[in-house]
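Structure of the sequence below:
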Amino acid sequence: MVVPGLSPRRTDPPSPTPNATRTASPPPTTVPPVKPSRTPAPPPAPFDARYQVLHMFQGGFIAEVLIRNTSRGDLGWVARVEYPGGRVVTAWLEGVPQGTFTGRDGTLTYRSGPKLAAGSSVYLRFHIESAGARPASCSVSGRACHRTSGPR
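Next up is the predicted model:
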């Protein structure tokens, strides 16, 4: 039976109209990768440092670091020499006013007294016991020491 004014139900999906705009889903949210900010390390101070053992004896040795200021200005400096398991007995500068040093857990840290004049050099000498003659590290104001020949 057909009732006037009513039409049968449609069961197929409606076909798209040519002018219909499709609502696109928003693009996926992407976060650009974050590059770690790399602050460049400051350049090492303008020093040339040369390490060598001067004298070896039973249980210890005397070594030195020749420190040369290669800049055009007078500069203070800090030397650090590490001997894991060793013992720093003493440290001194040859022929110039002394700075200050600490020797803890086999690490010698020496801070210059007066600034080292441009183009000048100074010898930092030290007595170490209960350690090998080759330090684990040696640097002067951030610049690694070069190793020179053995005991004289």
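
Could you use CA atoms for every contact and neighbour count after this?
OK.

how far away is A136 from V53?
Distance of A136 to V53, computed by C-alpha to C-alpha, to the nearest Å: 14 Å.

Could you check which of those two is surrounded by more residues?
V53 (20 against 12; other C-alpha atoms under 10 Å).

what's the helix or strand for that one?
Per DSSP states H and E, V53 falls inside strand 47-57.

quick one: contacts of that strand?
The contact list for strand 47-57 (C-alpha atoms under 8 Å, 6 or more residues apart in numbering) reads 61-71, 133, 138-141, 143-152.

so R111 touches Q98, yeah?
No. With contacts counted by C-alpha atoms under 8 Å, R111 stays clear of Q98, the gap being 9.0 Å.

so what's D74 closest to, chain neighbours aside?
Leaving aside its chain neighbours, D74 sits nearest to A117 (4.3 Å; criterion: C-alpha to C-alpha, 6 or more residues apart in numbering).

mind listing what the residue nearest to A79 when sequence neighbours are not counted touches?
Excluding the flanking residues, the one nearest A79 by C-alpha to C-alpha, 6+ apart is V140, at 4.3 Å. Contacts for V140 (C-alpha under 8 Å, 6+ apart) come out as 45, 47, 49, 67, 77-80.

Second chain to compare with the first, below:
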Amino acid sequence: MPGLRRLFAVRKPTAVEVLPWIPTLFGVALMIGLMVISIVLSLRPDSAGDSTAAEPGALPPPIEFAVPDDPEPTAPPPSTPAVTPSASVVPTRPAAPVRTTPGRETPPDPEEKSPPAVPQPPQTTVTGRYQVLDSFGDSFIGEVLVSNRESSPQHWTVRLRFPSNVGNLRTFWVEGAPQGSMRRSGDTYIFTSGVPVNGRSSVPLRFHYDRVGSGDTPSSCTVNGATCSI
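Got it, this is the predicted structure:
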């Protein structure tokens, strides 16, 4: 039994043995403390602010750049033609005055318009001749002889207008030929052939008019647009 007690008995170190380990333990504790401090600092939120970050108010004001306005467009100066030293300027002679020779006709101006042509009477192959066959106190009988100068038959239209002293038409007829027709337009009497007049022949259109006084000459007489002969 005494032997076992001696085996398990713990020997206490002496002061001489403990003193050399104190600096080592202090250094290890210091290193552990520094590591803890560095870990705590690294885990702090960024809202605390970095000591090296500059405060917003400490930043320099932004630099404003003045943009110049667009200049008003100006027309380019007129280009001056280059003058070649070797080129010579030939003076221009004034135009000689135009002289007209007396007695020589001046040609007409091409832009001058010719006078309008006078309308010609219509050319017709059917003509008429007016005459009075019989005269009474209050009326008269007249005639228009319609003549066809062509070889082929032609229709005819006679237009008669009288002065105001000639009154109403009593009757009309075509002598020796089929009768025509008549209509009135205002104070003009229009007679139209019933059948064409044969070529190279004539037919007499006769009429009986009332009258006041002695006048019996028509103020207008035409056959197919041509004036009658009296």
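
Quick check: the gap between the residue nearest to A79 of structure 1 and R147 of structure 1.
13 Å.

what does L34 of structure 2 align to in structure 1?
Aligned by TM-score structural alignment, L34 of structure 2 pairs with nothing in structure 1.

Run a quick neighbour tally on L34 of structure 2.
Counted with other C-alpha under 10 Å, L34 of structure 2 comes out at 12.

so is R93 of structure 2 in a helix, a strand, or just coil?
Per DSSP: H, G, I helix; E, B strand; the rest coil, the secondary structure class of R93 of structure 2 is coil.

Next, please give the residue ranges for the strands of structure 1.
47-57, 60-69, 78-82, 87-93, 100-104, 107-111, 121-129, 137-140, 143-144, 146-147 (DSSP state E).

Give me the longest helix you can find in structure 2.
With secondary structure taken from DSSP state H, structure 2 has its longest helix at helix 22-43.

Report the buried residues of it.
For helix 22-43 of structure 2, the neighbour count (16 or more other C-alpha atoms under 10 Å) marks no residue as buried.

mean distance, the strand holding V53 of structure 1 to its aligned residues in structure 2?
Following superposition, strand 47-57 of structure 1 is found to deviate from structure 2 by 1.6 Å on average (mean C-alpha distance after the TM-score superposition for structure 1).

What are the buried residues along that strand?
Neighbour-count burial for strand 47-57 of structure 1 flags 47-53, 56 (criterion: 16+ other C-alpha under 10 Å).

Is it possible to get JSON lines of those that adds distance to S37 of structure 1?
Formatted as JSON lines, those follow (distance: C-alpha to C-alpha, whole Å):
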{"residue": "F47", "distance to S37 of structure 1": "29"}
{"residue": "D48", "distance to S37 of structure 1": "31"}
{"residue": "A49", "distance to S37 of structure 1": "32"}
{"residue": "R50", "distance to S37 of structure 1": "34"}
{"residue": "Y51", "distance to S37 of structure 1": "35"}
{"residue": "Q52", "distance to S37 of structure 1": "39"}
{"residue": "V53", "distance to S37 of structure 1": "41"}
{"residue": "M56", "distance to S37 of structure 1": "47"}
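
that older thread, show me what the residue nearest to A79 of structure 1 aligns to in structure 2.
In structure 2, V140 of structure 1 lands on V223 (TM-score structural alignment).

Isn't I128 of structure 1 up against P84?
No. Using C-alpha under 8 Å, I128 of structure 1 is not in contact with P84; the gap is 11.1 Å.

Name all residues that make contact with the closest residue to I62 of structure 1 other than its chain neighbours.
Nearest non-adjacent residue to I62 of structure 1, counting by C-alpha to C-alpha, 6+ apart: H127, 4.6 Å away. Neighbouring residues of H127 of structure 1 by C-alpha under 8 Å, 6+ apart: 60-63, 88-91.
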